[in-house]
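Engineer: next input, structure requested:
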Amino acid sequence: MDIVLLVKAAVMGVVEGLTEFLPISSTGHLILAGALLGFEGEKAKVFDIAIQTGAIFAVILVYWQKIRSTLVELPTSRQAQRFALNVFIGFLPAVVLALAFGKLIQAHLFTPIVVATTFILGGFVILWAERRPATSVRVHSVDDMTPMDALKVGLAQCLAMVPGTSRSGATIIGGMLLGLSRKAATDFSFFLAMPTLIGAGVYSLYKQRALLSAADIPMFAVGLLFSFISAWLCVRWLLRYISSNSFVPFAWYRIVFGIVVLVTAWTGVIAWHGE
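Structural biologist: Modelled structure (predicted):
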């Protein structure tokens, strides 16, 4: 058993769990962490996508009461039916675009320089969104969303196919710009993550199954476990945080971190791989 590899898997799992649901891009952080750790290659890309499932299990645990009530009431409740339909509608655009362009994007855009640039641009978008007046909010709960709201947030989620953009950032900030409250946008982002990330993980494992073997099970298991634990802690903290705080600190984090990556790359202080 390669202990060093398992430690790297644990670190990557923690990075995934802590960044998946914050508007700072888990994919971007995984690319940067992988470059620093030397955890790269086609198998590493499959690993990065697969361990998202661990983070999703954490969200399912946190939102279990809402999920359970929706499933129980689905046959009889119009509200439950509309909520389930909205999640399905929001999920569809990412599926279509991922099938059409996913391979191309992974081949050409998964680089530290692209990540750093989108970190910075995304930070400025968050600052702009947070400065809009609160009077523009028209949807205060996920149960108040229309199918058109769901479709628009789903289209915003597609922006996250560019690494460094942040799936959570695209859906939460996109939702806020479309008139959702911070709480409603965050909740819907989490619910939308469930089919999106589980689907991406299963599809990636199936497509790349020839790369994997039984010897890889410990590495994936460690990554999933640490992703689950760190995501559970992060989601619980974030839901408390947004009740009385804005996303502005995350915007400045993105901008500063992106600048640091660009400067270290241009000066040669850090030899980022895949530039």
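
Engineer: contacts and neighbour counts: CA atoms only from here.
Structural biologist: Fine.

Engineer: buried set for stretch 27-43?
Structural biologist: Applying a neighbour-count criterion of 16 or more other Cα atoms under 10 Å, one finds 27-35, 39-40 buried in stretch 27-43.

Engineer: could you dump those residues into TSV with secondary structure and distance to Thr117 added?
Structural biologist: Shown next, in TSV, are these (DSSP: H, G, I helix; E, B strand; the rest coil; distance: Cα to Cα, whole Å):
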residue	secondary structure	distance to Thr117
Thr27	helix	14
Gly28	helix	10
His29	helix	13
Leu30	helix	15
Ile31	helix	13
Leu32	helix	13
Ala33	helix	16
Gly34	helix	18
Ala35	helix	16
Phe39	coil	22
Glu40	coil	20
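
Engineer: from these, which is closest to Arg131?
Structural biologist: Of all the buried residues of stretch 27-43, the one with the least separation from Arg131 (Cα to Cα) is Gly28, at 25.2 Å.

Engineer: isn't the closest one right up against Val162?
Structural biologist: No. Gly28 sits out of contact with Val162 when judged by Cα atoms under 8 Å, with a separation of 9.2 Å.

Engineer: overlap in contacts of these two?
Structural biologist: Here Gly28 and Val162 share no contacting residue, scored by Cα atoms under 8 Å, 6 or more residues apart in numbering.

Engineer: how about the helices in this protein?
Structural biologist: Per DSSP state H, the chain carries helices over the ranges 3-19, 26-37, 42-50, 52-62, 64-73, 78-109, 112-130, 147-157, 167-177, 182-207, 217-241, 248-267.

Engineer: here is a second sequence; please produce its structure as well for comparison:
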Amino acid sequence: MTWLDTIILSIVEGVTEFLPISSTGHMIITDAIMNHGKTPTESEREFARLFEVCIQLGAILSVVTLYWRKFFDIKRLDLYFKLIVAVFPALAFGFLFSKKIDELLESPATVAVALLLGGIVLLFVDNLFSAKNRIENDGELSYKKGFMIGMWQVLAMIPGTSRSAATIIGGMQQGLTRRFAAEFSFFLAVPTMMAATGYKLLKATKEHPELLKDKDNLAMLGVGNIIAFVVALVAIKTFIGFLQKNSLRAFGVYRIVAAIIIFGLMYAGYIKG
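Structural biologist: This next block holds a predicted model:
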């Protein structure tokens, strides 16, 4: 990876992590375009995978920073327990199917299909659920509903689905308002992405210890997290403001257009499916 790659991928992560458009999908496609015509070594490929997961830590910290009053309020301990219940399905499925997930992470075709199908759902999700949704805060959210949202999050293991999209749609299906569904999606991202980052670092330490001994690699990880943190702060605040006045339909249209572009790039041979 070059420093330009580091900056571009970090910005993409910060912008897309909490929007319902799939950060993983955008990272895969961005990486495929940047590496067009190149043949990265196995070490470079492994570090790219590690980087794309680990810079999520910066995005996580943006959520904790923006919602620190809720995260550090000892009177709201039930929120922590609800998040533990909600994150359990993703941890279980991730542990059982980690190898298959890694294989899917190499497939732009999977990303394109998931973007397209998710985009179609987002076109209609507000009409399906918004009118009868009344749950506006975590105090009104039951453990059962939290667990069901966690089951929706499992779908995000398919690259291109979007963890944010899956949990927002799941939240709205469980009766959460559009705004609170987005906020709970942000909260749920913290334990989910911390677990994913920790697992990836542990795996890299055992299988590719040389990656974390390289000073340039460590510098890129540090800078990448800082960029992702700053960009994600802006993205979250902008997204919440947008949802107060608009539906999710615009993101559905974006996903469909993005999927068509990816299919076009694959057809033209610019990226491999």
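
Engineer: please list all residues in contact with Trp3 of the second structure.
Structural biologist: Trp3 of the second structure makes contact with Met220, according to Cα under 8 Å, 6+ apart.

Engineer: give me the aligned partner of it over in the first structure.
Structural biologist: In the first structure, the residue matched to Trp3 of the second structure (TM-score structural alignment) is Leu6.

Engineer: how about the helices of the first structure, which one is nearest Val137 of the first structure?
Structural biologist: Closest approach to Val137 of the first structure among those is made by helix 167-177 (7.5 Å; Cα to Cα).

Engineer: angle of the closest one against helix 26-37?
Structural biologist: Counting by axes from the mean of the first three to the mean of the last three Cα atoms, to 10 degrees, helix 167-177 of the first structure points 150 degrees away from the direction of helix 26-37.

Engineer: which stretch of the second structure lines up against helix 167-177 of the first structure?
Structural biologist: On the second structure, the counterpart of helix 167-177 of the first structure by TM-score structural alignment is residues 163-173.

Engineer: what sits up against the matching stretch?
Structural biologist: For stretch 163-173 of the second structure, contacts defined as Cα under 8 Å, 6+ apart pick out 17-22, 118, 122, 125, 129-130, 133, 148-150, 152-153, 155-157, 177-178, 181-182, 184-186.

Engineer: now with 7 Å?
Structural biologist: 18-22, 125, 129-130, 133, 149, 152-153, 155-156, 178, 181-182, 185 (Cα atoms under 7 Å, 6 or more residues apart in numbering).

Engineer: that stretch vs the first structure, average distance?
Structural biologist: With the two structures superposed, stretch 163-173 of the second structure lies on average 0.7 Å from its match in the first structure, counting by mean Cα distance after the TM-score superposition for the first structure.

Engineer: how about that stretch: buried residues?
Structural biologist: 163-173.

Engineer: hang on, Ala265 of the first structure packs against Trp272?
Structural biologist: Yes. Between Ala265 of the first structure and Trp272 there is a contact under Cα atoms under 7 Å: 6.3 Å.

Engineer: and the two? Which one has more around it.
Structural biologist: Neighbour totals were compared for Ala265 of the first structure and Trp272, and Trp272 leads with 22 against 18 (other Cα atoms under 10 Å).

Engineer: quick one: map the more buried one onto the second structure.
Structural biologist: Aligned partner of Trp272 of the first structure by TM-score structural alignment: Ile271.

Engineer: onto which residues of the first structure does stretch 15-29 of the second structure map?
Structural biologist: Under TM-score structural alignment, the alignment places stretch 15-29 of the second structure onto residues 18-32 of the first structure.

Engineer: which residues does that stretch contact?
Structural biologist: 12, 15-16, 48, 112, 115, 163-169, 230-231, 234-235, 250, 254.

Engineer: and for stretch 105-112 of the first structure?
Structural biologist: Counting by Cα under 7 Å, 6+ apart, 31-32, 162-163, 272, 274-275 sit against stretch 105-112 of the first structure.

Engineer: can you rerun that using 8 Å?
Structural biologist: Here stretch 105-112 of the first structure makes contact (Cα under 8 Å, 6+ apart) with 28, 31-32, 161-163, 261, 272-275.

Engineer: how near is Met266 of the second structure to Ile33 of the second structure?
Structural biologist: Computed as Cα to Cα, to the nearest Å, the Met266 of the second structure to Ile33 of the second structure distance reads 11 Å.

Engineer: stretch 230-238 of the second structure vs the first structure, mean deviation?
Structural biologist: Superposing on the first structure places stretch 230-238 of the second structure at an average distance of 0.7 Å from its equivalents, by mean Cα distance after the TM-score superposition for the first structure.

Engineer: sort out which residues of that stretch are buried, please.
Structural biologist: 230-233, 235-236.

Engineer: and the furthest pair within the residues you listed?
Structural biologist: Greatest spatial distance among these (Cα to Cα): Val230 and Ile236, at 10.3 Å.

Engineer: figure out which of the helices of the first structure is closest to Ser141 of the first structure.
Structural biologist: Using Cα to Cα, the nearest of these to Ser141 of the first structure is helix 182-207, at 4.7 Å.

Engineer: what's the angle from the closest one to helix 147-157?
Structural biologist: Helix 182-207 of the first structure runs at 60 degrees relative to helix 147-157, counting by the same axes, to 10 degrees.

Engineer: against which helices or strands is helix 182-207 of the first structure packed?
Structural biologist: Secondary-structure packing of helix 182-207 of the first structure (3 or more Cα pairs under 8 Å, 6 or more residues apart in numbering; DSSP states H and E): helix 42-50, helix 52-62, helix 78-109, helix 167-177.
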